[in-house]
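Enquirer: Only the shape, not the letters, is given here:
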């Protein structure tokens, strides 16, 4: 099994593997192009994102600076928006539904490290996918940790640290995040 296959399947992998380093380098080149393209050129920016991401809707917009590891593991639905300085570490699949918004400095992390200090010292990593349902809004400086799934219509309060999954129609916040309010759709 290749290191990329190990990474994609959630097993321990070596991030310094040549093919993974090359994939991150190719991603950095596209990110440099994106981050150096003026916000007054939304079509050019969207075209770069469509090359970078594994899947997009027709309408998407991300403010600079944006950072990710690979890009090809990110899938966003129609009408996606991310504000300034967002980071998506996409060693595993990151799936974001339609009509989702990320506020400034949101971090979505799939990459993680073993608890065992010897494995960690050898540089081993593993990754867990992250999924956000439709109509999610993630507040500024919130962090979504590896393996988290959020349902539809979830609002994540600013500064929240989301360490576990939540279902539909809730406002979550705090560290660790917990349900602060249930959303009654249409009310």
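Expert: Here it is on my side, so go on. Predicted model only: the values in this text are computed from it and were never measured.
Enquirer: Only C-alpha atoms from now on, for both contacts and neighbour counts.
Expert: Fine.
Enquirer: Residue 64: what secondary structure?
Expert: At residue 64 the chain is in coil, as set by DSSP: H, G, I helix; E, B strand; the rest coil.
Enquirer: Would you mind measuring from it to residue 10?
Expert: 30 Å (CA to CA, to the nearest Å).
Enquirer: Just give me the neighbour total for residue 177.
Expert: Using other CA atoms under 10 Å, residue 177 has 22 other residues around it.
Enquirer: which stretch of helix or strand covers residue 45?
Expert: helix 42-52 (DSSP states H and E).
Enquirer: cool, residue 123 as well?
Expert: Using DSSP H and E, no helix or strand contains residue 123.
Enquirer: Presented hereafter is structure B, for comparison with structure A:
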């Protein structure tokens, strides 16, 4: 029988109140609390905490406040930068390429709930992975929904709600986010 964590990572319905998952989230919440309460001069401490949370392929910087669910599902490439107020609900894999910039208050949500009310009332949820390609800039206040793939060399305009995949070399904006032009 598969664990609830295995179901979660496979994108299947799972119970978020599973003992193992609750323990992992609580551990991360403590790290996030420490991170978000560091003083500006405590740069080394912030970096140490972030390295415990996130899988990084090189140098990266995340401004506080920052929030995530598990941390270990977030992988960032070289030269990644997230501005203030970033939220990543990493119930499933979030893969972010190199040279990616997130403006303030970007929200990345892998988590979702069943549409059917009876199924939703069981308390089970599911998640879909998100991928953001290299050399991409996500404008302030953007929301990226579960299962979305954003290509390489993309600019997403501020305030966008990304509900569908965005192709390489494009500028996309709006709610819902749509490609406005190719680069």
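Expert: Yes, it's here. Keep in mind that what you see is a predicted model, and the values were worked out from it rather than measured.
Enquirer: which one of residue 64 and residue 10 of the first structure has more residues nearby?
Expert: The neighbour count for residue 64 of the first structure versus residue 10, taken as other CA under 10 Å, is higher for residue 64 (21 against 17).
Enquirer: Share the number of residues neighbouring residue 95 of the second structure, please.
Expert: Neighbourhood size, residue 95 of the second structure [other CA under 10 Å]: 18.
Enquirer: ugh, wrong one, residue 105 of the second structure
Expert: Look at residue 105 of the second structure: counted by other CA under 10 Å, it has 21 neighbours.
Enquirer: again with the one 10 residues further on
Expert: Per other CA under 10 Å, the neighbour tally for residue 115 of the second structure reads 8.
Enquirer: follow-up on the earlier one: next, the buried residues of the helix holding residue 45 of the first structure.
Expert: Going by neighbour count (16 or more other CA atoms under 10 Å), the buried part of helix 42-52 of the first structure is 42, 45-46, 48-50, 52.
Enquirer: how about these in CSV, adding distance to residue 119 of the first structure?
Expert: Shown next, in CSV, are those (distance: CA to CA, whole Å):
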residue, distance to residue 119 of the first structure
42, 44
45, 39
46, 39
48, 37
49, 35
50, 36
52, 31
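Enquirer: closest to residue 179 of the first structure among these?
Expert: Set against residue 179 of the first structure, the nearest of the buried residues of helix 42-52 of the first structure by CA to CA is residue 49 (32.8 Å).
Enquirer: List the contacts of the residue lying closest to that closest one once chain neighbours are set aside.
Expert: What sits nearest to residue 49 of the first structure in space, not counting adjacent residues and going by CA to CA, 6 or more residues apart in numbering, is residue 34, at 7.5 Å. Contact analysis of residue 34 of the first structure by CA atoms under 8 Å, 6 or more residues apart in numbering lists 45, 48-49, 64.
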